[in-house]
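Asks: Okay, structure incoming, though there's no sequence with it:
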């Protein structure tokens, strides 16, 4: 299988760097092909702007979505964007690895998403009508591919528990797992999270490494998070609210998981 690891940490000698190198070796030793996008090493341009299109400037007001659509459809995307899209097409599974900074991914990785997920490639695909609202949330360009987050955080696991001060880790990661990964069609596996990174000694590192190895070994047989498919019958279209008989009396992020 083909695995793409998109990685964001500025220090190669960090815990993240060590775990990333371990993942590459583990996957290759198991016979998988691996490509990587080390965003800091690549000096990835994070800001989406008019320079992402090679189309001649017209003087019109810059519309990010429209410019993205035109560049994608006409082969006028900047070379770095096109190269990352080719990796995503090639991959059977994608791993996003990053430290949790201020309750989200580092800005450089968010910029990777914003620039690489072009209109017509990762969003804006499929029929939009009163019967369907595009191919997304369970359908789309990446349907049939798998994705998983590998996340490190300085907080204790209890801080991210159901009653923890930071909120449940599944809620914290929901915008990434449901919005960035499930939206364009990935089957999203439960995240691999390493907590309290400042207290990782050799023994705890070995435990984290071995647990990650087990997750990598089972990348193709781990059950994905059972998010509800947009066009699977649970939502009204085009309102895209759950029907009254689905999870009655409940609200919040959890209702979008079966």
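Replies: Received, thanks. Owing to the predicted nature of the structure, the values given are computational and were not obtained by experimental measurement. Residues are numbered from 1 along each chain as shown.
Asks: from here on, contacts and neighbour counts on C-alpha atoms
Replies: Will do.
Asks: Give me the neighbour count for the closest residue to residue 189 other than its chain neighbours.
Replies: Sequence neighbours aside, residue 224 is the residue nearest to residue 189 in space, at 4.3 Å (criterion: CA to CA, 6 or more residues apart in numbering). For residue 224, the neighbour count with other CA atoms under 10 Å is 17.
Asks: My guess is residue 224 contacts residue 188. True?
Replies: Yes - between residue 224 and residue 188 there is a contact at 5.2 Å, judged by CA atoms under 8 Å.
Asks: List the contacts of residue 184.
Replies: For residue 184, the contacting residues are 122, 123, 135, 136, 137, 138, 139, 140, 141, 142, 143, by CA atoms under 8 Å, 6 or more residues apart in numbering.
Asks: Please repeat the previous calculation with a cut-off of 7 Å.
Replies: 122, 123, 136, 137, 139, 140, 141, 142 (CA atoms under 7 Å, 6 or more residues apart in numbering).
Asks: Kindly present the residues you listed as JSON lines, with separate columns for neighbour count and secondary structure.
Replies: Formatted as JSON lines, the contacts of residue 184 follow (neighbours: other CA atoms under 10 Å; DSSP: H, G, I helix; E, B strand; the rest coil):
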{"residue": "122", "neighbour count": "21", "secondary structure": "coil"}
{"residue": "123", "neighbour count": "19", "secondary structure": "strand"}
{"residue": "136", "neighbour count": "25", "secondary structure": "coil"}
{"residue": "137", "neighbour count": "23", "secondary structure": "coil"}
{"residue": "139", "neighbour count": "22", "secondary structure": "coil"}
{"residue": "140", "neighbour count": "21", "secondary structure": "coil"}
{"residue": "141", "neighbour count": "21", "secondary structure": "coil"}
{"residue": "142", "neighbour count": "24", "secondary structure": "coil"}
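Asks: Looking at the residues you listed, which is nearest residue 54?
Replies: residue 122 (19.6 Å; CA to CA).
Asks: another structure for you, compare them:
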């Protein structure tokens, strides 16, 4: 990576001295040492509130109670510039970033609640998806607002390596993370890199090997090929968002949404 880029490092682990904390510090230091600007959102250290509340829709505390329409009200608050300041700050970081790295331990096969809440509050309609009010253009997938940004998930797991393989009991990694990789990142237009995962994290004996492996993936942040998820508006899907009958006929499951 010779060109300097801006990277947002979004992380969620409650213990700074943990394996995740160490990987985070070393990885950010590596990125900065190679000439990149790194913005940070360490959610536990920030005390980030993950809960969507009426104030996210521009409702002042103590205001007369009306029905809180989550999608509509948060979109209106974004357009009107009356979101809570902590949400505006996170959206500003993301707009400045050329790439996003999302680091977390996989808990119960999902993100920690504080990280899920970050997406709930930050990725609101009008900012991360929606419809262009002037043209009616649907802002998602290859037309999403984050086209041009790259994203890498870096996660640690308790599972043994083969447990997250093609025949593993926990499921293949890309399929296990499909909701995040495809339903959040690709949906908003990002180029999604294959995730980096460290299995058997509770039993790791060679930290330097894991650290160096993550560094290698970061060195390819702007050059590695992304997952070839199918675009939505070029003929592979019906108007009801179902794969066309002629595309991989007889196959089903999340794997059909990537090009062979």
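Replies: That came through fine. Owing to the predicted nature of the structure, the values given are computational and were not obtained by experimental measurement.
Asks: Need the TM-score from the superposition.
Replies: TM-score for the superposed pair, counting by TM-score structural alignment, normalised by the length of structure 1: 0.94. Supporting figures: 253 aligned residues with a CA RMSD of 1.6 Å.
Asks: coming back round to it: which helix or strand contains the aligned residue in structure 2 for the residue nearest to residue 189 of structure 1?
Replies: In structure 2, residue 224 of structure 1 lines up with residue 226, judged by TM-score structural alignment. Using DSSP states H and E, residue 226 of structure 2 sits in no helix or strand.
Asks: Can you tell me what residue 28 of structure 1 aligns to in structure 2?
Replies: Matched across to structure 2, residue 28 of structure 1 falls on residue 32, judged by TM-score structural alignment.
Asks: I'd guess its match is in a strand, am I close?
Replies: No - under DSSP: H, G, I helix; E, B strand; the rest coil, residue 32 of structure 2 sits outside any strand and is assigned helix.
Asks: who's in contact with it?
Replies: Residue 32 of structure 2 makes contacts with residue 38, as judged by CA under 7 Å, 6+ apart.
Asks: From residue 209 of structure 2, how far out is it?
Replies: Distance from residue 32 of structure 2 to residue 209 of structure 2, counting by CA to CA, to the nearest Å: 20 Å.
Asks: ditto for residue 12 of structure 2
Replies: Using CA to CA, residue 12 of structure 2 is found at 22 Å from residue 209 of structure 2.
Asks: now swap in residue 119 of structure 2 and tell me
Replies: Per CA to CA, residue 119 of structure 2 is found 31 Å from residue 209 of structure 2.
Asks: three-state assignment of residue 245 of structure 2?
Replies: coil.
Asks: When residue 12 and residue 209 of structure 2 are compared, which one has more neighbours?
Replies: Between residue 12 of structure 2 and residue 209, residue 12 has the larger neighbour count (other CA under 10 Å), namely 23 against 11.
Asks: Just tell me what that one corresponds to in structure 1.
Replies: In structure 1, residue 12 of structure 2 lands on residue 8 (TM-score structural alignment).
Asks: okay but its match is in contact with residue 39, surely?
Replies: Yes - Residue 8 of structure 1 lies in contact with residue 39 (CA atoms under 7 Å); the separation is 5.5 Å.
Asks: So which bit of structure 2 is stretch 64-81 of structure 1 matched to?
Replies: Counting by TM-score structural alignment, stretch 64-81 of structure 1 corresponds to residues 70-87.
Asks: Quick check: closest non-adjacent residue to residue 191 of structure 2.
Replies: Using CA to CA, 6+ apart and skipping residues adjacent in sequence, the residue nearest residue 191 of structure 2 is residue 150, 4.7 Å away.
Asks: Could you list which residues are in contact with that neighbour?
Replies: Counted by CA under 7 Å, 6+ apart, residue 150 of structure 2 has contacts 98, 99, 100, 190, 191, 192.
Asks: Likewise for residue 142 of structure 1?
Replies: Counted by CA under 7 Å, 6+ apart, residue 142 of structure 1 has contacts 184, 185, 186.
Asks: Now which residue in structure 2 aligns to the second one?
Replies: Under the alignment defined by TM-score structural alignment, residue 185 of structure 1 corresponds to residue 189 in structure 2.
Asks: SS state for its match?
Replies: With three-state DSSP as the basis, residue 189 of structure 2 sits in coil.
Asks: List the residues that contact it.
Replies: Residue 189 of structure 2 neighbours (CA under 7 Å, 6+ apart): 140, 141, 142, 143, 144, 145, 146, 147.
Asks: closest to residue 255 of structure 2 among those?
Replies: Distance to residue 255 of structure 2, by CA to CA, is smallest for residue 141 among the contacts of residue 189 of structure 2, at 16.7 Å.
Asks: That closest one touches residue 233, doesn't it?
Replies: No - contact criterion CA under 7 Å: residue 141 of structure 2 and residue 233 do not qualify, at 8.5 Å.
Asks: Measure how buried residue 56 of structure 1 is and give me the count.
Replies: Residue 56 of structure 1 has 8 nearby residues by other CA under 10 Å.
Asks: That one - that's part of a strand, no?
Replies: No - judged by three-state DSSP, residue 56 of structure 1 forms no part of a strand; its state is coil.
Asks: Dead centre of structure 1: give me the residue that sits there.
Replies: Nearest to the mean C-alpha position of structure 1, counting by CA atoms, centre = their mean, stands residue 181 at 4.3 Å.
Asks: Confirm that that one lies within a strand, as I assumed.
Replies: No - counting by three-state DSSP, residue 181 of structure 1 falls outside a strand, being helix.
Asks: Please name the residues that touch it.
Replies: Each residue near residue 181 of structure 1 by CA under 7 Å, 6+ apart is listed here: 147, 188.
Asks: one more time with 10 Å, if that's ok
Replies: By CA atoms under 10 Å, 6 or more residues apart in numbering, the contact list for residue 181 of structure 1 reads 94, 96, 122, 137-138, 142, 146-149, 174-175, 187-189.
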